[in-house]
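Q: let's see this in three dimensions:
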Amino acid sequence: MLAHSFSADIRSETLEAKIVQDADRLESLGANDLARTFYVSGLLGSVLFDSEDPFATERTLNDFEWALDHFQTKLLGLPGTMQTEEGRRMATCSARFLVIWMA
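A: All right, here's what the predicted structure looks like:
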């Protein structure tokens, strides 16, 4: 099913497709994908964060260079892409956890 892919940017039409898309995105906000973010960043030779500006308040976000930037470039925006009310609720809760973890 292509409709659940984040990068394909295909709008889900059926309730089932919306639920699958939400589930896929919720998984991205979970502990496994948190670990995957750092694993992939390590494989790519990225640094965990910019020690002078870890939250990119004075620089452009770059999740290829800084692993922590991936939270702001993709993960924290996922609640706004959810297709169902319950998906938005769950994603918002998970995103709050990521923000607390980042701090």
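Q: all contacts plus neighbour counts: C-alpha atoms, from now on.
A: Will do.
Q: who's in contact with Cys38?
A: Heads up, residue 38 is Phe, not Cys. Leu48, Ala67 (CA atoms under 8 Å, 6 or more residues apart in numbering).
Q: tell me if it really is in a strand.
A: No. Phe38 sits outside any strand when classified using DSSP: H, G, I helix; E, B strand; the rest coil, being helix.
Q: can you tell me how far Met82 is from Ile10?
A: Met82 sits 13 Å away from Ile10 when distances are taken as CA to CA, to the nearest Å.
Q: Leu68 too?
A: 27 Å.
Q: and Thr60, by the same measure?
A: With distances taken as CA to CA, Thr60 is found 28 Å from Ile10.
Q: so which of these two has more stuff around it?
A: Neighbour comparison, Thr60 and Ile10: the larger count goes to Ile10, with 12 against 9 (by other CA atoms under 10 Å).
Q: that one: what secondary structure?
A: Going by three-state DSSP, the secondary structure assigned to Ile10 is coil.
Q: now show me the structure for the sequence below, then we'll compare the two:
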Amino acid sequence: MNKELIIGQTVKYVKQTLAEAEGGHDWWHIHRVWKTAQLIAASEKADELVVALGALLHDIADSKFHNGDETIGPRKAREWLQSINVEEAVIQHVENIITHISFKGGNHQQPFRSVELDIVQDADRLDAIGAIGIARAFNYGGFKNRALYDPAIPANLKMSKDEYKNSKAPTINHFYEKLLLLKDRMNTETGRKLAQQRHEFMEHYLKQFYAEWDSNFIV
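A: The predicted structure follows:
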């Protein structure tokens, strides 16, 4: 296999496929995850092609935008990779990454593991926290017409997978139900180091948010 050609063709395919995607799940999200995965992989013993393809294709058909169908993403990735004659073992590994990468609520157990999944999952989770993570959360909340915050609706940390998928809670709740949990769920040492500063930024942001919400700040 010509790895550079496969990756180059896949980049072009993903750009075309996600040209009209929601801003938090568009090509630039994919690009950031891909580059961060490469950074993490430099400190791990991993299959670079699987990492690249897993990162590039991980959101090729996110279930959130396909009526909750979690099979369409792995299926589209397989169809694409078969069309460019990628080896079956690589295709299966990429399918497993796409199937198991997503955060599915606080109580979900992940049945498949590999170092390549660990790397891509860390890269994806890093893009969900920090300054960009905050921007993505509110962008998606606006896309779904969700409230910014409602003090009467507390965060729910005991949701099942289905409850998490179907939640319509305000965007601020998402910080407690997912974003603030990710720092301690990083798989790699590099992921943990990168997550720490982004986590602290979110904590500072929330303090500022509540201060402004309650008009409890000095002019």
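Q: any idea what the TM-score is?
A: For this chain pair, the superposition-based TM-score is 0.74 by TM-score structural alignment, normalised by the length of structure 1; 97 aligned residues with a CA RMSD of 2.5 Å.
Q: list the contacts for Met90 of structure 1?
A: Neighbour list for Met90 of structure 1: Leu26 [criterion: CA under 8 Å, 6+ apart].
Q: that one pairs with which position in structure 2?
A: The pairwise alignment with structure 2 assigns Met90 of structure 1 to Leu194, based on TM-score structural alignment.
Q: centre-most residue in structure 1?
A: Structure 1 has Leu75 as the residue nearest its centroid, 1.7 Å off, counting by CA atoms, centre = their mean.
Q: if I pick the residue mapped onto it from structure 2, what's in contact with it?
A: Residue correspondence to structure 2 (TM-score structural alignment): Leu75 of structure 1 is matched to Leu179. Contacts of Leu179 of structure 2 were listed using CA under 8 Å, 6+ apart, and they are Ala128, Ile129.
Q: what strand or helix carries Phe175 of structure 2?
A: Remark: Phe175 of structure 2 resides in helix 171-177, with elements defined by DSSP states H and E.
Q: now that helix on structure 1. Mean distance?
A: Once fitted to structure 1, helix 171-177 of structure 2 is off its aligned match by 1.0 Å on average (mean CA distance after the TM-score superposition for structure 1).
Q: check which element follows that helix along the chain.
A: Heading C-terminal from helix 171-177 of structure 2, the first helix or strand you meet, by DSSP H and E, is helix 189-213.
Q: centre of the chain versus the helix or strand harbouring Glu4 of structure 2, how much separation?
A: Assigned by DSSP H and E, Glu4 of structure 2 falls within helix 3-17. If you compare the mean C-alpha spot of helix 3-17 of structure 2 with that of the full chain, they lie 19 Å apart, counting by CA atoms, centre = their mean, to the nearest Å.
Q: before we move on, what about stretch 35-48 of structure 1?
A: 14 Å.
Q: run through who's touching stretch 93-103 of structure 1.
A: For stretch 93-103 of structure 1, contacts defined as CA under 8 Å, 6+ apart pick out Leu26, Leu29, Gly30, Leu68, Phe71, Leu75, Leu76, Pro79.
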